[in-house]
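K.L.:
here's a sequence, model it:
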Amino acid sequence: MRDLSGPEQRLLTKLYEGLVGGQRASLAESITLVETQHPRKKELAQVLLQRVLAHRTVQEGRNGGKPVAFRVGLSGPPGAGKSSFIEVVGKMLTGRGHKVSVLAVDPSSCTTGGSLMGDKTRMTELSRDMNAFIRPSPTSGTLGGVTRTTNEAIVLCEGAGYDIVLVETVGVGQSEFAVADMVDMFVLLIPPAGGDELQGIKRGIIERADLVVVTKSDGDLLVPARRIQTEYTSALKLLRRQSKSWNPKVVRASSHTGEGIPEVWAELESYRDAMLASGELQGRRRAQQKVWMWSLIQENVLRHFQNHPSVREALPHLEERVTNGAISPGLAADLLLKDFASPSS
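P.N.:
Prediction:
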């Protein structure tokens, strides 16, 4: 990386000082910087991230080596009421003196323009709260790219003093696993619906859940909510435990009446305390850092591979031969990798 110019130094200093000073505008501008695809700006983003990481290390040192923020992932099928749940929980937490940030992982935004902007307009009270920060998902790139920027946005939010980071997965499929790999605790929200409506929830996602919350547990839905709670409590007992320090639980809550919301937060605190005491939370974060590093390596190597002149030249012909059945996909891959690795290319 070449040396920073005067204007670049001033920009990074302004962003860093504003960010650690808790200014939401500086945080938003910093996240925009890490989302950029511009090569030079990506380099500047890494410089800023290093400064923020150093600041966070100092803060954790003052906190007895413990994390300064609690990262919670939230997922659930359509109709689970994620936005309403996040707003009610967020308002309760800011009322208790916490600073709350809400981030999204939404791969569908890569083609549709994103959906958290709709959530942001629904979270009207929370979005106006000076102790809350809501960030829509980036609207370009792959799931890997969206995941990378969300990971880096978490670091920036923590640097800005947000001690609760809520990461919502808006999309379906791999995005839930991506979120589970970047948070301290993974919460699955499910509506009090029948079995058919819940078929879309993959077993693998249920296995990753540290807490299951049956939402909309009020009025006419109270009885089905209790039934779903019983069913999922039984199901969780059959699954392999992820942690030696915590047994996943199923609770009920209503964003409409507020019933069960304080109890949900109490469960989150119990989880955090148990995982911190055992050292598992710190171990999970270290493992996640390694996963994050390798995902970045894979993403960058693939991009370099696809942009390599020899690969770009040979690719159309080899693709045609593969589709015609003239050569196997494996042989084509070997030939392309040979072109990529050749010193003369």
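K.L.:
can we go C-alpha only for contacts and neighbour counts from here?
P.N.:
Noted.
K.L.:
and the longest helix belonging to the chain, which residues are buried?
P.N.:
The longest helix of the chain (DSSP state H) is helix 280-307. Applying a neighbour-count criterion of 16 or more other C-alpha atoms under 10 Å, one finds E280, L281, Q282, R284, R285, Q288, W292, S295, L296, E299, F305 buried in helix 280-307.
K.L.:
compare with the first, here's sequence two:
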Amino acid sequence: MIHAAPLPALDELVDGVRQGHRATLARAITLVESRKAQHRALAGELLQALLPHQAARQAAGIRVGITGVPGVGKSTTIDSLGCHLLAQGHRVAVLAVDPSSTRTGGSILGDKTRMARLSMDERAFIRPSPAAGTLGGVAARTRETLLLCEAAGYDVVLVETVGVGQSETAVSDMTDTFLVLMLPGAGDELQGIKKGIIELADIVAVNKADGANLARARAAASEYRAALHVLGGREPFWSTPVLTYSGLTGEGIEALWAQVLLHRARSEAAGALEARRSAQQVKWMWTLFDDRLRERMRAEPALRAQWPAIERAVAAGTLSPTLGASRIAALLGWPEL
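P.N.:
Below you'll find the model as predicted:
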């Protein structure tokens, strides 16, 4: 007979996270990511117990979201940037979300191998998590993981998103600065300039500005600046800068981080940082509520028995999606949608 592993003691987890023990932090994140009811209950107690400690540390913490098309060099960039931050005395946490297979749900989870230097340093913590189809390219519990990392004393948290065309709003809604990475000379210089993503960008950076690519990177940056001038800025106190750098050589990484710090300083001066984080808290609460509601709906016996037939009718075109939604609501005893 297989017995379930005993739940970790709450006090042990709280103390271990507060002291910055990486092994305990990893266990706490695994607990938060679990979908089991008993784990969720304990995870809620853990996050609540750490809240005062995390809140005291988050004021000085910096949260940066990083996205870009596949092949742009997100992991290489994070490896170089992370090592630069460690040299400045920071403790760096990386929440790297791997793309999950839409067919199998599997995920490669290979980010540690692509961040070789950073992963070897005791002052860094890298947590790869499968996106599992979550909208926005971030794992369902990325925000809770971010809070745990801050409670453990990591003052810079980098969130790497999938960057495969999904909405990046989710990562923007949990970070202070949103960094969009671009490639030089990929045919159309405006590749990747999708209006929805660029409107969220606080900083645009063209990678691989080295060797034979240098001239193309500078030309691409000029094109991006022109496009951003037309689109306008995201915030009244900030004009989105476009930089060139090389994640491979590290050239331009210091200037890139300087822009992150400048954006934070201006956000604080304008009162936007505090307002942004407060709004993020509330929005994330409703996001979690929506997730729990969907799970609860799928767990209802009456709905679980009739859901497949409704889905098949909608897929076949014999039932409109609007009427299908109304029938699901009726099964739950809700008023007509």
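K.L.:
quick one: TM-score?
P.N.:
For this chain pair, the superposition-based TM-score is 0.90 by TM-score structural alignment, normalised by the length of the second structure; 329 aligned residues with a C-alpha RMSD of 2.3 Å.
K.L.:
the longest helix of the first structure vs the second structure - mean distance after superposition?
P.N.:
Taken against the second structure, helix 280-307 of the first structure registers an average deviation of 1.2 Å after superposition, with mean C-alpha distance after the TM-score superposition for the first structure.
K.L.:
by contact count, what packs against that helix?
P.N.:
Helix 280-307 of the first structure sits against helix 143-159, helix 261-278, with contacts defined as 3 or more C-alpha pairs under 8 Å, 6 or more residues apart in numbering; DSSP states H and E.
K.L.:
so which bits of the next helix or strand after that helix are buried?
P.N.:
Following helix 280-307 of the first structure in sequence order, the next helix or strand is helix 309-323 (DSSP states H and E). Buried residues in helix 309-323 of the first structure, defined by neighbour count with 16+ other C-alpha under 10 Å: S310, V311, L315, L318, V322.
K.L.:
closest to T150 of the first structure among those residues?
P.N.:
V311 (30.6 Å; C-alpha to C-alpha).
K.L.:
any idea how far the residue nearest to that closest one when sequence neighbours are not counted is from A326 of the first structure?
P.N.:
Leaving aside its sequence neighbours, V311 of the first structure sits nearest to L336 (C-alpha to C-alpha, 6 or more residues apart in numbering; 5.8 Å). When distance is defined by C-alpha to C-alpha, to the nearest Å, L336 of the first structure is 16 Å away from A326 of the first structure.
K.L.:
among the two, which residue is more densely surrounded?
P.N.:
Between L336 of the first structure and A326, counted using other C-alpha atoms under 10 Å, L336 has the larger neighbour count: 22 against 10.
K.L.:
ok, the more buried one - contacts?
P.N.:
Contacts for L336 of the first structure were tallied using C-alpha atoms under 8 Å, 6 or more residues apart in numbering; they are V311, A314, L315.
K.L.:
if we go to 10 Å?
P.N.:
F305, Q306, H308, S310, V311, R312, E313, A314, L315, L318, G330, S342 (C-alpha atoms under 10 Å, 6 or more residues apart in numbering).
K.L.:
still on that earlier bit, now, which of the buried residues of helix 309-323 of the first structure sits nearest L166 of the first structure?
P.N.:
V311 (41.0 Å).
K.L.:
closest one to R226 of the first structure out of the buried residues of helix 309-323 of the first structure, please.
P.N.:
Among those, and counting by C-alpha to C-alpha, the member closest to R226 of the first structure is V322, at 54.5 Å.
K.L.:
distance to A132 of the first structure and mean neighbour count added to the helices and strands packed on helix 280-307 of the first structure, as JSON lines?
P.N.:
Output for these, formatted as JSON lines (distance: least, C-alpha to C-alpha, whole Å; neighbours: other C-alpha atoms under 10 Å):
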{"stretch": "helix 143-159", "distance to A132 of the first structure": "10", "mean neighbour count": "23"}
{"stretch": "helix 261-278", "distance to A132 of the first structure": "17", "mean neighbour count": "16"}
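K.L.:
closest one to G113 of the first structure among the ones you listed?
P.N.:
helix 143-159 (12.7 Å).
K.L.:
in the second structure, what stretch matches the longest helix of the first structure?
P.N.:
With TM-score structural alignment applied, helix 280-307 of the first structure matches the range 272-299 in the second structure.
K.L.:
quick one, strands of the first structure?
P.N.:
Ranges of strands in the first structure, per DSSP state E, are 70-75, 100-105, 132-134, 164-169, 185-190, 211-214, 249-252.
K.L.:
export these to a markdown table and tack on distance to R40 of the first structure?
P.N.:
Output for these, formatted as a markdown table (distance: least, C-alpha to C-alpha, whole Å):
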| stretch | distance to R40 of the first structure |
| --- | --- |
| strand 70-75 | 30 |
| strand 100-105 | 25 |
| strand 132-134 | 27 |
| strand 164-169 | 28 |
| strand 185-190 | 34 |
| strand 211-214 | 41 |
| strand 249-252 | 46 |
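K.L.:
wait, which of those is closest to A28 of the first structure?
P.N.:
Among the strands of the first structure, strand 132-134 sits nearest to A28 of the first structure (C-alpha to C-alpha), with 8.8 Å.
K.L.:
mean shift between the closest one and the second structure?
P.N.:
Looks like 0.5 Å for strand 132-134 of the first structure (mean C-alpha distance after the TM-score superposition for the first structure).
K.L.:
would TSV of the helices and strands packed on helix 280-307 of the first structure with distance to G90 of the first structure be doable?
P.N.:
As requested, those are exported to TSV (distance: least, C-alpha to C-alpha, whole Å):
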stretch	distance to G90 of the first structure
helix 143-159	15
helix 261-278	10
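K.L.:
so for F85 of the first structure, which of those helices sits nearest?
P.N.:
Closest approach to F85 of the first structure among these (C-alpha to C-alpha): helix 261-278, 8.5 Å.
K.L.:
cheers, nothing more for now.
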